[in-house]
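*Asks:* Test case, fold it:
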Amino acid sequence: MLPNFIIGGTSAAGTSFLTSILLQHPDVYLPKEMRPEPHFFYYTDKYAKGIEWYQSQWFSDYAGQKAAGERSSSYLYHEESAIRIRKHLPDVKLIFILRNPTERAWANYRYTVLSGLEELDFEEALNIEPQRIKDETGIWKEVQPHDYTGRSYYGKQIEHYLTLFPWHQILLIGSEKLSEDTQNQVNKITDFLCVERLSDFEIPVSFTSLSVTDPGIQAACRNDLGSEKFNRIIESIRRKESDIERYAQNESEIELIIKLKQNLSGDKQVMDEKIRHQLNDLFAEDQKKLFALIDDKVDFTPWF
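*Replies:* Predicted coordinates for the structure are as follows:
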């Protein structure tokens, strides 16, 4: 079985929130463990393993559900992903969750800092973003962790997908509406997937959005612990798990975990208003493009 729907983005917009809801539907299949997400059509090394590998890796326990899908929040951002999806899944239904592009860029930056991959403040990071993108090498050239604004150009991204897929295969959902008007948005999604509406579901727990006190300490801890262990520890801290020390293999790693905890806080950082206005201006033309494409096909409200 290959997917007949994909939640393809965008990052930092609520794709995992939606996945947690759809997993409660008896006639919807999604791989329960998507950490990290499949990203099959995004990463060249994964795509090179072939469509059979993708199927066996993510859909081996499919049990006849009417709708079968996966979530990879990278696909909307990546033009080559769209081409690869069209090649293998020409009839697939695509769900894209779109968030205020300025807020999304800020959330993306904060998550990259949390991940130990960013030591600059937001303004500095934005100023050198084009050069960083150009200078990335190896796997980071494909990942592009510092392209905070690039992932927010929804007009450009949707325009590209529309060259490959018709509108009736694409559903756009506003992140803000999904959070504030969850039932009606879930109804749209289940109708789109041609499955019964889901009226009795649990709202997923919203885990703490942690703020980093010192990005340098965060980066050093990632380097010392290794990326895989570091990521597991951060996720456990976000989920307020009590036995985080289980990841430590020695006293030194216990000290690093303590240092990480002390470097994090639940106080939400607020974006500088000057930067907010600059980003709103930056995304204004692309937002016009998006809403010209949408026209009256989608019930969507401009962000600014």
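
*Asks:* from here on, contacts and neighbour counts on C-alpha atoms
*Replies:* Fine.

*Asks:* Report the distance from the top helix by length along the chain to the chain centre.
*Replies:* Secondary structure of the chain per DSSP state H: the longest helix is helix 273-294. Relative to the centre of its chain, helix 273-294 is centred 20 Å away, using C-alpha atoms, centre = their mean, to the nearest Å.

*Asks:* Is residue 96 within a helix or a strand, and which one?
*Replies:* strand 93-98 (DSSP states H and E).

*Asks:* The structure of the following sequence is requested for comparison with the preceding one:
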Amino acid sequence: MSTPVSVFCCGVQKGGTTSLHAYFLQHPALLAPSRKEIHFFDDESQDWAAPDYTMLDTFFPDHDGRRMRFDITPIYGFWPPSLGRIRAYNPASRLIFLFRDPFDRAWSQWCMEFARGAETLPFADAIRDGRGRLDGLPPLAHEQRVYSYVERGRYAEQVRRALRHFPSESLLFLRSEDLLCQRHATLARIAGFLGIAPFPDTGEKREHRRPEIAFPSVPTNADRQLVADELRDDLCQFAALSGLDVSGWPTLR
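*Replies:* Prediction:
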């Protein structure tokens, strides 16, 4: 195997990972893959008893070994086996997680799925009766990728899974709003975590803005209350596990 991928951003979906990718592209110490989301470690068509890592290598150009290869695929934190697979591949990996208020994240995911035609239900229905589409399905079913609006907000579960596979010093937990509103300080933390020079100041990156289409619904206070009731205990546990102050997140207010 050639120089392994050593930097992973594992979530969350709709949490600013595309903007982080744009910053990573500008750093001379980091080597980008040919596309932003490789989706190697959540690929259920792989034989995970004997994975073919040469397939992972095909996403990267040849290099002199001095730059760090990175993979920004936000489903890794949510997809149950992914972090264990990363650990088996490279136990020295450094993992970064960007967490966003779970209600705002769920709404953004629904907008994405509706815009691409994968979702037809209004948002209110999708986070209520629409969750029945996951009932009885195995945890690795395709539907878990699409309709998991509320389920992906169980951040405490994701942090526990990360801590089971990696030591805490190999994990960096961040709030997505810090990358948006305090990018210099946040990028400095990431650079320190990775042991690389500071990021060059190439300006603010705001990628993947919401599609400008007519959506059939808008989020309501009742929708927010439903998600808050569902996730409040998990979010309190998440704050304790991650060390992040999320008291200002609308879902908890």
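
*Asks:* Go ahead and name everything in contact with the longest helix of structure 1.
*Replies:* Residues from elsewhere that reach helix 273-294 of structure 1 (C-alpha atoms under 8 Å, 6 or more residues apart in numbering): 101, 102, 123, 152, 153, 154, 155, 156, 158, 159, 302, 304.

*Asks:* hmm, 7 Å instead?
*Replies:* Applying C-alpha atoms under 7 Å, 6 or more residues apart in numbering, the external contacts of helix 273-294 of structure 1 come out as 102, 153, 154, 155, 156.

*Asks:* How about stretch 154-165 of structure 2?
*Replies:* By C-alpha under 7 Å, 6+ apart, stretch 154-165 of structure 2 touches 77, 78, 83, 84, 87, 231, 234, 235, 237, 238, 242.

*Asks:* Show me which of the contacts of helix 273-294 of structure 1 is closest to residue 3 of structure 1.
*Replies:* Ranked by distance to residue 3 of structure 1 (C-alpha to C-alpha), these are led by residue 154 at 23.6 Å.

*Asks:* circling back: spatially, which two of the contacts of stretch 154-165 of structure 2 are the most separated?
*Replies:* 87 and 231, at 28.1 Å, using C-alpha to C-alpha across the contacts of stretch 154-165 of structure 2.

*Asks:* Those two - which one has more neighbours?
*Replies:* A direct count of neighbours by other C-alpha atoms under 10 Å for residue 87 of structure 2 and residue 231 places residue 231 higher, at 22 against 14.

*Asks:* For residue 270 of structure 1, see how far away the residue mapped onto the more buried one from structure 1 is.
*Replies:* In structure 1, the residue matched to residue 231 of structure 2 (TM-score structural alignment) is residue 283. Distance, residue 283 of structure 1 to residue 270 of structure 1, by C-alpha to C-alpha, to the nearest Å: 19 Å.

*Asks:* cool, residue 135 of structure 1 as well?
*Replies:* Taking C-alpha to C-alpha, one finds residue 135 of structure 1 at 29 Å from residue 270 of structure 1.

*Asks:* The two: who's more crowded?
*Replies:* Using other C-alpha under 10 Å as the criterion, residue 135 of structure 1 and residue 270 rank with residue 135 on top: 10 against 7.

*Asks:* quick one, what contacts the more buried one?
*Replies:* No contacts exist for residue 135 of structure 1 under C-alpha under 7 Å, 6+ apart.

*Asks:* Excluding sequence neighbours, find me the nearest residue to residue 125 of structure 1.
*Replies:* The shortest distance from residue 125 of structure 1 to any non-neighbouring residue, by C-alpha to C-alpha, 6 or more residues apart in numbering, is to residue 146 (7.6 Å).

*Asks:* which secondary structure element contains that neighbour?
*Replies:* With DSSP H and E as criterion, residue 146 of structure 1 is part of no helix or strand.

*Asks:* just residue 110 of structure 2 next, same as before
*Replies:* Residue 110 of structure 2 belongs to helix 102-115, assigned by DSSP H and E.

*Asks:* how big's the offset between the next helix or strand after that helix and structure 1?
*Replies:* Downstream of helix 102-115 of structure 2, the next assigned helix or strand under DSSP H and E is helix 123-126. Average distance, helix 123-126 of structure 2 versus aligned residues of structure 1 after superposition (mean C-alpha distance after the TM-score superposition for structure 1): 1.1 Å.

*Asks:* Show me which parts of helix 123-126 of structure 2 are buried, residue by residue.
*Replies:* 123, 124, 126 (16 or more other C-alpha atoms under 10 Å).

*Asks:* Then stretch 178-185 of structure 1?
*Replies:* For stretch 178-185 of structure 1, by 16+ other C-alpha under 10 Å, it's 178, 183, 185.

*Asks:* Check the offset of it from the chain's centre.
*Replies:* For stretch 178-185 of structure 1, the distance to the chain centre is 18 Å (C-alpha atoms, centre = their mean).

*Asks:* can I assume residue 173 of structure 1 sits in a strand?
*Replies:* Yes - secondary structure of residue 173 of structure 1 (DSSP: H, G, I helix; E, B strand; the rest coil): part of a strand.

*Asks:* element containing the closest residue to residue 178 of structure 1 other than its chain neighbours, please.
*Replies:* Closest residue in space to residue 178 of structure 1, ignoring its immediate chain neighbours: residue 185 at 5.6 Å, by C-alpha to C-alpha, 6+ apart. Using DSSP H and E, residue 185 of structure 1 sits in helix 182-192.
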